[in-house]
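1. got a sequence here, can you build the structure:
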Amino acid sequence: MKMNAKNRESIISAANTLRWELGENFHDDIMESIYKEAGKISRKTVAVDGTGSDFSLDRKIDKIVTSPILGFPIMFILLSIVFWLTIQGANVPSAMLASLLVDTIHPILKGFAATIGMPWWLDGVLIDGVYLAMAWVISVMLPPMAIFFPLFTLLEDFGYLPRVAFNMDKLFQRAGAHGKQALSLCMGFGCNAAGVVSTRVIDSPRERLIAIITNNFSLCKGRWPTQILIATIFIGGAVPAHLAGMFSAGAV
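-> Just a heads-up that it's a prediction; the model follows:
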């Protein structure tokens, strides 16, 4: 049966009207109803003889880490510990890599280039340009990432990161986003590329796009030194010297 233009337009109009009547949380409502129905079926059909110690412990931990009172302080403390270990722990290996790649190997390469009579422009491009940039990137970015991502993985393996998403869900919903975006933002502090990839755990395409766009506001380890330098020049110079570091870090 052929459909004329009038019927087609009426169907499209009705579909658009119904689409907006469903609301933005339609997907979440469906998932919530599925879990509620599954819980009802489980309570009617599954008999539990007592409570196991593991299950009881898990529920007690959930009540603590997702508590409205204790949940956020615990989250801030744990994430602060992760960032502190990342920053402090990366100082020594970063200094060692910089000493090896920049202070030791770079002069050797410069001497080798002078020995073989390499043109100055080629020496500048290959050694002072390509090699030196790569050496600084490795010495600055590799140690923090090698510390941050394993620590973040441990939090995920222990099941704490889903609790963080649960705690942050209401706050992010007020901004039209999803609580899982907190995970991608935290991942962005290690590397924005990894943070963008981690947004795949967000089901809604709209909320996933928001997470991808806003992930740029997480300062990854590669941009952190540059932005600290810029803040020190433009903001740190406008305050007393003993407060320059604090104001510069706060601005970033």
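2. CA atoms for contacts and neighbours, from now on please.
-> OK.
3. which residues of the stretch 151-252 of the chain fall in helices?
-> For the stretch 151-252 of the chain, the helices defined by DSSP state H, counting those that start in this stretch occupy 160-174, 181-190, 192-198, 205-214, 224-234, 241-251.
4. sec struct for residue 118, please.
-> Using DSSP: H, G, I helix; E, B strand; the rest coil, the structure places residue 118 in coil.
5. what's the answer for residue 67, then?
-> coil.
6. any chance of the helices of the stretch 151-252 of the chain in JSON lines, plus distance to residue 115 and mean neighbour count?
-> Output for the helices of the stretch 151-252 of the chain, formatted as JSON lines (distance: least, C-alpha to C-alpha, whole Å; neighbours: other C-alpha atoms under 10 Å):
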{"stretch": "helix 160-174", "distance to residue 115": "55", "mean neighbour count": "17"}
{"stretch": "helix 181-190", "distance to residue 115": "41", "mean neighbour count": "24"}
{"stretch": "helix 192-198", "distance to residue 115": "41", "mean neighbour count": "19"}
{"stretch": "helix 205-214", "distance to residue 115": "50", "mean neighbour count": "17"}
{"stretch": "helix 224-234", "distance to residue 115": "35", "mean neighbour count": "15"}
{"stretch": "helix 241-251", "distance to residue 115": "44", "mean neighbour count": "14"}
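7. just send those helices back as TSV, with distance to residue 118 too.
-> Listed next are the helices of the stretch 151-252 of the chain as TSV, based on distance: least, C-alpha to C-alpha, whole Å:
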stretch	distance to residue 118
helix 160-174	53
helix 181-190	39
helix 192-198	37
helix 205-214	45
helix 224-234	32
helix 241-251	42
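8. of all the ones you listed, which lies closest to residue 148?
-> Judged by C-alpha to C-alpha, the one of the helices of the stretch 151-252 of the chain that comes nearest to residue 148 is helix 181-190, at 6.3 Å.
9. from the chain's centroid, how far away is that closest one?
-> Distance of helix 181-190 from its chain centroid, counting by C-alpha atoms, centre = their mean, to the nearest Å, is 1 Å.
10. same for that helix, what does it pack against?
-> Judged by 3 or more C-alpha pairs under 8 Å, 6 or more residues apart in numbering; DSSP states H and E, helix 181-190 is in contact with helix 132-157, helix 160-174, helix 192-198, helix 205-214.
11. want to put them side by side, so please do this one too:
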Amino acid sequence: MAINTDQLLDSARRLRAEVGDNIHDRLTASIYAEAEQIASRAVTQSGQRSRFDFDRTLDRILTSKTWGFPAMFVLLMGVFWLTIAGANIPSQMLSTLLLDWGYAWLHQLAATLNAPAWLSGLLIDGVYMATAWVIAVMLPPMAIFFPLFTLLEDFGYLPRVAFNLDRLFHRAGAHGKQALTMVMGYGCNAAGVVATRIIESPRERLIAIITNNFSICNGRWPTLILMGTIFIGAAAPPFLASFVAAGSVVAVALLGVVVTLLVSAFLSRTWLKGETSTFSLELPPYRPPRVWQT
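-> The predicted structure follows:
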């Protein structure tokens, strides 16, 4: 295709007028400003009082050998408690709407239409009741848990979890990047398995693939929350029910981490022996969670 030189030159002149004559100066100034900002955060001069750095201050707590794991436990406990406590009211409302009113109304409609008993039993007692139970019981926890988990990811906390677990995976004879794939597995096991391609060693990649199943994917979270609420939380006093239920779910999640480490250590010392690779992780800066995009 032939290029019209006149049109190309006209476009260049128009763009030149839009960006202004000092475009090179502005580009250079922006580069130096960015470099100065990076240097001011990374370099401390003698006799100068160090500036407050939000990322470093928070990392001293969240990635600390002393406070890193307790902070992780508290955050997970808070997420599950908000999920369980916050899902009670919408679950009750949906149960009343779908199971009490909707079920009775559909039976009245079937009786008015003289529907056969086998048809009303199949559609109302079978299909409708099963769907209504799933919506009333599992939809509210999912609608609360997944946005909270996404907010933690947007904030930049999940890479800190992988950083805290790196030392444990190294002792288990696995690659440190397995911590990243395991954390991704808590959102989706399929994504966690696909993410194991970032592990260069075939041996360590296979360990990560095998053990990713012990991460609780998003399809199992609502079931665990439901079971923790019904069987564990119901056995506690009413004012502690939500905390006990949340604690039981956190215990299951931590059990998955422990089993992952144990199986990884077993595989790396038996059938999948080999030298452990080194791992370097760049922690991203903390960012405000994108609430409205979640």
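12. to residue 246 of the first structure, which of the helices and strands packed on helix 181-190 of the first structure lies closest?
-> Short answer: helix 132-157, nearest of those by C-alpha to C-alpha, at 21.2 Å.
13. quick one: the helices and strands packed on helix 181-190 of the first structure as TSV, columns for distance to residue 63 of the first structure too.
-> TSV is the format used below for those (distance: least, C-alpha to C-alpha, whole Å):
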stretch	distance to residue 63 of the first structure
helix 132-157	17
helix 160-174	10
helix 192-198	27
helix 205-214	27
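14. and of those helices, who's closest to residue 81 of the first structure?
-> Per C-alpha to C-alpha, nearest to residue 81 of the first structure of those: helix 132-157, 9.8 Å.
15. can you map out the helices along the stretch 1-150 of the second structure?
-> According to DSSP H, counting those that start in this stretch, the helices that the stretch 1-150 of the second structure contains are 5-19, 23-42, 54-62, 68-94, 103-112, 117-120, 129-155.
16. for residue 103 of the first structure, find the nearest of the helices of the stretch 151-252 of the first structure.
-> Nearest to residue 103 of the first structure, of all the helices of the stretch 151-252 of the first structure, is helix 224-234, at 19.5 Å by C-alpha to C-alpha.
17. among the helices of the stretch 151-252 of the first structure, which is nearest residue 137 of the first structure?
-> Nearest of the helices of the stretch 151-252 of the first structure (C-alpha to C-alpha): helix 224-234, 10.8 Å.
18. tell me what angle that closest one forms with helix 132-157.
-> Here the directions of helix 224-234 of the first structure and helix 132-157 differ by 110 degrees (axes from the mean of the first three to the mean of the last three C-alpha atoms, to 10 degrees).
19. so how far is helix 224-234 of the first structure from its chain's centroid?
-> 21 Å.
20. just want the most central residue of the second structure.
-> Nearest to the mean C-alpha position of the second structure, by C-alpha atoms, centre = their mean, lies residue 149 at 4.3 Å.
21. that one pairs with which position in the first structure?
-> For residue 149 of the second structure, the aligned residue in the first structure is residue 152 (criterion: TM-score structural alignment).
22. repeat for residue 137 of the second structure
-> That one, residue 137 of the second structure, aligns with residue 140 by TM-score structural alignment.
23. quick one: contacts for the closest residue to that match other than its chain neighbours?
-> Spatial nearest neighbour of residue 140 of the first structure, excluding adjacent residues (C-alpha to C-alpha, 6 or more residues apart in numbering): residue 94 at 5.8 Å. For residue 94 of the first structure, the contact set (C-alpha atoms under 8 Å, 6 or more residues apart in numbering) comprises 139-140, 142-143.
24. distance from stretch 69-84 of the second structure to the first structure after superposition?
-> Its aligned residues in the first structure lie a mean 0.7 Å from stretch 69-84 of the second structure after superposition (mean C-alpha distance after the TM-score superposition for the first structure).
25. so where is that stretch in the first structure?
-> Under TM-score structural alignment, the alignment places stretch 69-84 of the second structure onto residues 72-87 of the first structure.
26. hmm, who's touching that stretch?
-> Here stretch 72-87 of the first structure has contacts from 65, 144-145, 147-148, 151-152, 164, 167, using C-alpha under 8 Å, 6+ apart.
27. from those residues, which is closest to residue 29 of the first structure?
-> Checking the contacts of stretch 72-87 of the first structure against residue 29 of the first structure with C-alpha to C-alpha, the nearest one is residue 167 at 18.4 Å.
28. can you find the partner of the closest one in the second structure?
-> Checking TM-score structural alignment: residue 167 of the first structure goes with residue 164.
29. pretty sure that match contacts residue 68?
-> Yes - applying C-alpha atoms under 8 Å as the test, residue 164 of the second structure and residue 68 come out as touching, 6.7 Å apart.
30. count of residues packed around residue 49 of the first structure?
-> 6 (other C-alpha atoms under 10 Å).
31. contact partners for it?
-> Contacts of residue 49 of the first structure (C-alpha under 8 Å, 6+ apart): none.
32. gap between it and residue 60 of the first structure?
-> 19 Å (C-alpha to C-alpha, to the nearest Å).
33. quick one on the thing from earlier: tell me the buried residues in the match of stretch 69-84 of the second structure?
-> Under the neighbour-count criterion of 16 or more other C-alpha atoms under 10 Å, stretch 72-87 of the first structure has 72, 74-75, 79, 82-83, 86-87 buried.
34. show me the one of the helices of the stretch 151-252 of the first structure that comes nearest residue 122 of the first structure.
-> Comparing the helices of the stretch 151-252 of the first structure by C-alpha to C-alpha, helix 224-234 comes nearest, at 26.9 Å.
35. which other helices and strands contact that closest one?
-> Applying 3+ C-alpha pairs under 8 Å, 6+ apart, we find helix 224-234 of the first structure packed against helix 241-251.
36. what angle do the helix it packs on and helix 224-234 make?
-> 130 degrees.
37. and helix 241-251 of the first structure, what does it pack against?
-> Short answer (3+ C-alpha pairs under 8 Å, 6+ apart): helix 241-251 of the first structure packs on helix 224-234.
38. residue 128 of the second structure corresponds to which position in the first structure?
-> By TM-score structural alignment, residue 128 of the second structure lines up with residue 131.
39. also residue 98 of the second structure?
-> Using TM-score structural alignment, residue 98 of the second structure lines up with residue 101 in the first structure.
40. list the residues that contact the closest residue to its match other than its chain neighbours.
-> Distance criterion C-alpha to C-alpha, 6+ apart; nearest residue to residue 101 of the first structure, sequence neighbours excluded, is residue 135 at 5.7 Å. Contact analysis of residue 135 of the first structure by C-alpha under 8 Å, 6+ apart lists 98, 101-102.
41. include neighbour count when you put those into JSON lines, please.
-> Output for the contacts of residue 135 of the first structure, formatted as JSON lines (neighbours: other C-alpha atoms under 10 Å):
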{"residue": "98", "neighbour count": "19"}
{"residue": "101", "neighbour count": "19"}
{"residue": "102", "neighbour count": "19"}
